[in-house]
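Engineer: what's the 3D shape of this:
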Amino acid sequence: MKLLTYHVKNEKKIGVLENDLVYCLAELAELYNAERNESVTIEGDMLSLIENHQTAIHNIWDWVQTNPSKTEGSAVPVQEVTIAAPISNPGKVVCVGNNYMDHCIEQNVEPPKKPMIFSKWATCIIADGEDIVLPPDSEQVDYEAELAVVIGKAGKNISEEEAFDHVFGYTILNDVSARDIQFEDVQWVRGKSYDTFAPLGPVIVTKDEIEDPHNLDIRLEVNGEPLQDSNTKHLIFNIPHIISYLSKGFTFQPGDIIATGTPHGVGVFRNPQIFLQPGDSCKIEIQSIGVLENKVVN
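Structural biologist: Below you'll find the predicted structure:
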């Protein structure tokens, strides 16, 4: 499933995106209950859905796919809704730095022996189509296309063999970074956590839809110019290793987000350097997930 949070007629809903149509999960639950004489309820935001309704949404969507006539006319075109960030309130946004071999090569640095970890604040999350706002105290705002993992089950001291049991799905994150602030501070959190510095979405693709998250094309372009073009097979530390490594120190909760790192082509290591400017359009595409696009403003 491709799950999304959206607004229609000033009402916030959780839905499934299929063939450019959006199905409201709460409305599907009502149809499902009427047909099967059950009492499944879908309520709350995406975080609540991940915490409480994973089995229900899969059961409902399986029923929809085998009974398409039962839901005919219940969907709306995606162009008629306003897409929000799929999750706006994760407990943690954990990021992995220097996690692509090609990114290490462009910096002329040795690949890390252990995952390099930093965090972004949830307050910097924005949706597909919303604006990245350039802060007045930075002149070097950069882009970073990243595959993001959404945690679906709480856990601590998770083994690599059990790591995927704790994954709910995958989405796209743009790890926007104020490079001058990042390098001036030495630690990275402030330079990466300005408001609007974490475009996220547009959807969460449930893990059953992604055969191999370590073999997905990942691309970024600014104003139509390709600047990043790689594949998640070049990750240095794979997803099970990251989850296991991090869970030795803290407990993962449903809805937590892990940004797995960015490939080569970021602006700060280009010659000449490229930084985001007012009026730019920054577009990320990850195979099997979709496209995340945001404009840049002062």
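Engineer: contacts and neighbour counts: CA atoms only from here.
Structural biologist: Will do.
Engineer: which residues in the stretch 1-150 of the chain form helices?
Structural biologist: Using DSSP state H, counting those that start in this stretch, the helices of the stretch 1-150 of the chain run over residues 25-36, 46-52, 54-66, 101-107.
Engineer: another for comparison:
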Amino acid sequence: MRLYTYQVNNQTPQIGIGFKEHPGLLWPLEVFHLSYTDMNDLIRHVPLEKLILKADCHKVNPKNALPIDTLHLMAPIPYPRQDILCLGINYAEHAVESARFHKDSFLVNQEKAVYFSKRVHKASGPDETIPLHENLTSSLDYEAELAVILGKDCQNIKREDITPDTARQYIYGYTILNDVSARDLQVEHKQWYFGKSLDGFAPMGPCIVTADEITFPPVLPISSRINGELRQQSCTNYLIHPIDEIISELSSGITLTAGTIIATGTPAGAGMGYTPPKFLKSGDEVICEIEGIGKLRNLVE
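Structural biologist: I've put the predicted structure just below:
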């Protein structure tokens, strides 16, 4: 299933469900006798297995569907209830290009996972703008990332308990996150929180693909294009620290709640990795794509 948050004529946001057998269509959640309008609440109160059963029990009729291209898609979780948890330098080649850009701020050959958080007041949806924040930064950068959405509260989860057969007990689904970054702020402050957390720095979407539709661990081609130019191209199986390790390590001392978003890191090809750097400018079109999830398009202004 594909879970969307959408609006019709600027009305209250709604949740819809799409199916790969019916591309371009979604059905309002109420069709499945569920009344949630906030994805956080759906994830908290309706376990994935129950949602799958609900969807299976209701034979969808295309006549009752809404064409997605007539709707305003928002980020699937527009208002996360906690900071997004992020992995830094979690692809080997990105670690190299990061250290080359500024070795004192970006370590290479880091044995332990690098964690940081990203404050998000409101996550941007497809086709929404990425603000330049010209008063704060002159090195605006993009990062295509696979984001994991947890489906239950997690405490002291053992890595060996997260298997291809059990992963969806912990993971509700996956989406695309563009971890927009102000590189100069990262360097100046010698930490990443401020430079990762400016308003508009968390485009997300276009949907959450539920964990039952993606084999665990995910092996998904990931890429980004700027104005049609291919910049990043890799695969999620190249994560240095894989998803099961991340969930296990974080939950060993932190309670991870249902709906938590974990951004797993970006591959090589970010703007800072080029000589000279290719940072974003006004009017740029940014498309992040993960096979099996979709495309996330945003314009810079």
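Engineer: care to give me the TM-score?
Structural biologist: Here the TM-score for the pair of chains, by TM-score structural alignment, normalised by the length of structure 1, is 0.91; 282 aligned residues with a C-alpha RMSD of 1.4 Å.
Engineer: hang on, the earlier thing: how about the helices of the stretch 1-150 of structure 1 in CSV, adding distance to residue 296 of structure 1?
Structural biologist: Output for the helices of the stretch 1-150 of structure 1, formatted as CSV (distance: least, C-alpha to C-alpha, whole Å):
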stretch, distance to residue 296 of structure 1
helix 25-36, 32
helix 46-52, 27
helix 54-66, 35
helix 101-107, 24
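Engineer: as TSV, the ones you listed with distance to residue 177 of structure 1 and mean neighbour count would be great.
Structural biologist: Shown next, in TSV, are those (distance: least, C-alpha to C-alpha, whole Å; neighbours: other C-alpha atoms under 10 Å):
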stretch	distance to residue 177 of structure 1	mean neighbour count
helix 25-36	35	18
helix 46-52	26	18
helix 54-66	33	15
helix 101-107	15	17
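Engineer: closest one to residue 148 of structure 1 among these?
Structural biologist: helix 46-52 (15.5 Å; C-alpha to C-alpha).
Engineer: what's the closest of the helices of the stretch 1-150 of structure 1 to residue 249 of structure 1?
Structural biologist: For the helices of the stretch 1-150 of structure 1, the distance to residue 249 of structure 1 is smallest for helix 46-52, at 21.7 Å, taking C-alpha to C-alpha.
Engineer: what separates that closest one from the chain centre, distance-wise?
Structural biologist: Helix 46-52 of structure 1 has its C-alpha centroid displaced from the chain centroid by 16 Å (C-alpha atoms, centre = their mean, to the nearest Å).
Engineer: what ranges does the stretch 101-250 of structure 2 have for its helices?
Structural biologist: With DSSP H, counting those that start in this stretch as the criterion, the stretch 101-250 of structure 2 has helices spanning 183-189, 193-196, 243-251.
Engineer: looking at those helices, which is closest to residue 135 of structure 2?
Structural biologist: helix 183-189 (11.7 Å).
Engineer: circling back: please produce JSON lines containing the helices of the stretch 101-250 of structure 2, extended by mean neighbour count.
Structural biologist: Converted to JSON lines, the helices of the stretch 101-250 of structure 2 look like this (neighbours: other C-alpha atoms under 10 Å):
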{"stretch": "helix 183-189", "mean neighbour count": "16"}
{"stretch": "helix 193-196", "mean neighbour count": "20"}
{"stretch": "helix 243-251", "mean neighbour count": "19"}
